[in-house]
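J.: Pasting the sequence and the predicted model now:
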Amino acid sequence: MRIHADALLFDNDGTLVSSLESVRRCWTLWAQEYGVTAEQFGRFALHGRTAAEIAADLLPAEIVPEAVARIERLEVEDVPNGGVHLLPGTREFLDALPADRWAVVTSATLGLAEARLEAVGIRPKTLITANDVTRGKPDPEPYLLGARALGVDPSRCVVFEDAPAGLAAGRAAGMTTVALATTHQARELDADLVVKDLSALSVLVTDRGVEISVRD
């Protein structure tokens, strides 16, 4: 299978970077601090949704802003403790792309996204975060904003995601979707192409755009 595009839009956590260890550590502590039970907490997927949305589902509205600030602080401070690293194939794949052909579109806040990307040495020219949007994934707004920032028609963009919410956002934006089975089972992911991670793909940049194919 070959996919042709003008620009590539990447989710970060679970797509480029593995942060599961850090996420679990910080959110477990956060839940304990705010009296959220394991049963309540277990109903919500952490990947692919903003912290504000998760907190709003679990806590009274009046303490949500404080709780969101707290989880961001916990996660940013936890980055140096380990548990954040590049997923297979990420470095090679991104190094093959011109800086103006790709962007990171994440549900994380700007501070957290920058901390995790800096920790693994990724410096995108274009970064879209929860601070830039009014509606997070699965709404298409984040990915439409990413396409606009790169000056590319949404139909000529490919979204790389590990979470159902992010894939839904890409589809709603009218983009081709590639799912990476890093945090979910392949059968849970609805996408134009499903692979294990970026190491399963090769990329070729030409004057006509970007060509993505599955390695033999």
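T.: Sure, I can see it.

J.: From now on I want contacts and neighbour counts done on CA atoms only, so please keep to that.
T.: Will do.

J.: which stretches of this structure form strands?
T.: 2-5, 7-10, 17-18, 85-86, 102-105, 127-128, 157-161, 176-180, 193-195, 201-206, 209-214 (DSSP state E).

J.: of all these, which gets the most neighbours per residue?
T.: For the strands of the chain, the largest average neighbour count (mean count of other C-alpha atoms under 10 Å) is found in strand 157-161, namely a mean of 29.

J.: that older thread, can I get the strands of the chain in a markdown table including distance to Leu144?
T.: Formatted as a markdown table, the strands of the chain follow (distance: least, C-alpha to C-alpha, whole Å):
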| stretch | distance to Leu144 |
| --- | --- |
| strand 2-5 | 15 |
| strand 7-10 | 10 |
| strand 17-18 | 22 |
| strand 85-86 | 26 |
| strand 102-105 | 10 |
| strand 127-128 | 10 |
| strand 157-161 | 10 |
| strand 176-180 | 13 |
| strand 193-195 | 20 |
| strand 201-206 | 22 |
| strand 209-214 | 19 |
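
J.: Comparison target, given below:
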Amino acid sequence: MDWHDYDAALFDLDGVLTPTAEVHMRAWRDLFTDYLTLRGITDRPYVESDYFDHIDGKPRYDGVRDFLASRDLTLPEGEPSDGSDADTVCGLGNRKNDFFAAALAAEGVEPYAGSVALLDHLATTGTKVAVVSSSRNAPAVLEAAGLADRFEVVVDGQVAAEAGLPGKPAPDTYLEGARRLGVEPGRAVVFEDAVSGVRAGHDGGFGLVVGVDRGAGTDALTDGGADRVVTDLAELVG
């Protein structure tokens, strides 16, 4: 593709730049497997497809809420300050974050080589770059992956909460990323591995939405709004 047709590239983080989506998946699995067991729910256990169907790409508390709804369960909303032992939506979300933080500290993270190759290429073209992630852990992940100094703009879950922006699949966080970069959405490319994320890019009117298939599937990403689907960002270098 000709990168001179675009002024900016906006990247989701987990599953696009770094393989931390796998760490998130394990954290969600451990959280809900424990939770369903404690509730005595054995006929509808947590399965891998639950991550893609109800959780992937969404703000943490939305993921908790949507998974619980899939099992006809409800909890009080609670507050973001709830302890991770609280039986609330926020409490469960904070418990999941404990699982994730422990795994990140123990295992670290290496960025995808193809994603680094694309970032290196974009640096030569003068293309502006930003990270737009639902995760509140984005700064820590970027630091651990050695990518923090590559991005002038990071719109993460904390920024979205402070600004009152709805999370993906709403386009607001991507539009905020484009605004902070000083570019029009139609002149920017969105990179996403989640159906909720490609839908956000599509609904935001971005010039190109690239789905990165790390497990969601080409058909699901295309149906969600991806203009093109790749398995590695190195395919877009040059």
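T.: Yes, it's here. Please read all numbers here as calculations on a predicted model, not as lab measurements.

J.: After superposing, what score do the chains get?
T.: With the length set by TM-score structural alignment, normalised by the length of the first structure, the two chains reach a TM-score of 0.83; 201 aligned residues with a C-alpha RMSD of 2.2 Å.

J.: if we can go back for a sec, go through the strands of the first structure and name the closest to Asp139 of the first structure.
T.: strand 102-105 (12.5 Å; C-alpha to C-alpha).

J.: what range in the second structure does the closest one sit on?
T.: Aligned using TM-score structural alignment, strand 102-105 of the first structure spans residues 129-132 in the second structure.

J.: That stretch vs the first structure - mean distance after superposition?
T.: For stretch 129-132 of the second structure, the mean deviation from the first structure after alignment is 0.3 Å (mean C-alpha distance after the TM-score superposition for the first structure).

J.: Would you mind pulling the contact partners of that stretch?
T.: 8-13, 150-156, 173-174, 177, 181 (C-alpha atoms under 8 Å, 6 or more residues apart in numbering).

J.: same deal with stretch 179-187 of the first structure?
T.: By C-alpha under 8 Å, 6+ apart, stretch 179-187 of the first structure touches 14-15, 160-163, 167, 189-198.

J.: How about the contacts made by the aligned partner of Ala200 of the first structure in the second structure?
T.: The equivalent of Ala200 of the first structure in the second structure is Glu235 (alignment by TM-score structural alignment). Neighbouring residues of Glu235 of the second structure by C-alpha under 8 Å, 6+ apart: Gly114.

J.: nearest spatial neighbour of Thr126 of the first structure, skipping sequence neighbours?
T.: Ala103 (4.9 Å; C-alpha to C-alpha, 6 or more residues apart in numbering).

J.: which residue sits closest to the residue most central in space within the second structure, ignoring its sequence neighbours?
T.: Central residue of the second structure (C-alpha atoms, centre = their mean): Gly57, 4.1 Å from the mean position. Nearest residue to Gly57 of the second structure, sequence neighbours excluded (C-alpha to C-alpha, 6+ apart): Ala194, at 5.4 Å.

J.: how many neighbours does Met25 of the second structure have?
T.: Counted with other C-alpha atoms under 10 Å, the neighbours of Met25 of the second structure add up to 18.

J.: and if you look at the one 3 residues further on?
T.: Other residues within reach of Trp28 of the second structure by the criterion other C-alpha under 10 Å amount to 27.

J.: Please report the distance of the closest residue to it other than its chain neighbours from Ser115 of the second structure.
T.: Distances taken as C-alpha to C-alpha, 6+ apart put Lys96 closest to Trp28 of the second structure, at 6.2 Å, once the chain neighbours are dropped. Per C-alpha to C-alpha, to the nearest Å, Lys96 of the second structure is found 27 Å from Ser115 of the second structure.

J.: between those two, who's got more neighbours?
T.: For Lys96 of the second structure versus Ser115, neighbours defined as other C-alpha under 10 Å are more numerous around Lys96 (23 against 20).
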